[in-house]
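Trainee: What shape does this take:
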Amino acid sequence: MKKMLGEFREFIMKGDVLDLAVGVVIGSAFTAIVKQVVDGLITPLVGLVISLIPGTTNGNLEDTLNILDVKFRGVTFQFGDVISAIITFIITGFVLFLVVRAANRAKNLREKPVVVVEKTPTSEDYLAEIRDLLKAQANEKN
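Mentor: Next up, the predicted model:
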């Protein structure tokens, strides 16, 4: 039992798991912000645009989207809520794409390529190499 608890503690303390947990928490908070933006700004704006179309309701998008709701044997299928969720998902995905793209670019700017400059041998280097070879040959003869 102690071994299993030790392995579990090691697993939880890995950087990947902690990073994932932080990502989930930040993602849920970010999703809440996007949902409020969609519900508070985008949905009323779309409702305003739809209200300009002749024959629509008073500009309330919820009333307009309720037209899309289908009742079948006492069960209501709320297509308007699905459309709102799809809009939220697309906006969330796009903003997260922009954040990840910016993070990757910043990471690439931080990582400078390593340039290896090879030292060109000088005449002294060649002479030292010849000297070492001559010494090695002299030692082999002895």
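
Trainee: contacts and neighbour counts: CA atoms only from here.
Mentor: Will do.

Trainee: Looks to me like residue 76 is in a strand.
Mentor: Yes: with DSSP: H, G, I helix; E, B strand; the rest coil as the criterion, residue 76 is located in a strand.

Trainee: now the helices for the chain?
Mentor: 2-13, 15-37, 43-51, 61-66, 79-110, 123-141 (DSSP state H).

Trainee: Next, the structure of the following sequence, for comparison with the previous one:
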Amino acid sequence: MGMLQEFREFAMRGSVIDLAVGVVIGGAFGKIVTALVDKIIMPPIGLLIGGVDFSRWVITLKEAGVDAAGEAVPAVVIGIGDFINTLIQFTIIAFAIFMVIKLINALHRKEADEPEAPPAPTPDQELLTEIRDLLKAQGQAR
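Mentor: Presented below is the predicted three-dimensional model:
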């Protein structure tokens, strides 16, 4: 029962829940970036360099065929286009994360640059201030 209680305490910590939320949001962001690259960025680039569809850009190591039993054997290919798409996706995600971290750091720096309010005077300081004010008032009355 002790291990179950420890696990429950671990899972209910704020940092673990924050991490889980971050993973879910990151997965969704990854899907958005994948769609952006595959459907919006790469088609115009492919068109500009001669109508290349990067998703079909492969190096064929062995052509598809039929084995001795009559079963179809798929081609063995290296998916260069998929690799290029993944590199572009990684670059976009890395840049987005960089910008978020830069924004967070700027906000932290801004908070650190704000001067703190001076502390309230101690009772001794208040008493000395009153004495000074009284002495000034007496000096002006003469």
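
Trainee: still on that earlier bit, can you list the helices of the first structure in TSV and add mean neighbour count and distance to residue 117 of the first structure?
Mentor: Putting the helices of the first structure into TSV (neighbours: other Cα atoms under 10 Å; distance: least, Cα to Cα, whole Å) gives the following:
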stretch	mean neighbour count	distance to residue 117 of the first structure
helix 2-13	10	41
helix 15-37	13	35
helix 43-51	16	59
helix 61-66	17	65
helix 79-110	14	21
helix 123-141	11	17
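
Trainee: Distance to residue 72 of the first structure for the ones you listed - can I get that in CSV?
Mentor: Below are the helices of the first structure laid out as CSV (distance: least, Cα to Cα, whole Å):
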stretch, distance to residue 72 of the first structure
helix 2-13, 48
helix 15-37, 29
helix 43-51, 26
helix 61-66, 14
helix 79-110, 13
helix 123-141, 91
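
Trainee: To residue 116 of the first structure, which of these lies closest?
Mentor: Taking Cα to Cα as the measure, the helices of the first structure were each checked against residue 116 of the first structure, and helix 79-110 came out nearest at 18.2 Å.

Trainee: Relative to residue 73 of the first structure, which of the helices of the first structure is closest?
Mentor: helix 79-110 (16.3 Å).

Trainee: mean shift between the closest one and the second structure?
Mentor: By mean Cα distance after the TM-score superposition for the first structure, the fitted helix 79-110 of the first structure averages 1.4 Å away from its aligned residues in the second structure.

Trainee: quick one: that helix to helix 43-51, angle?
Mentor: Angular relation of helix 79-110 of the first structure and helix 43-51 on a 0 to 180 degree scale: 130 degrees, by axes from the mean of the first three to the mean of the last three Cα atoms, to 10 degrees.
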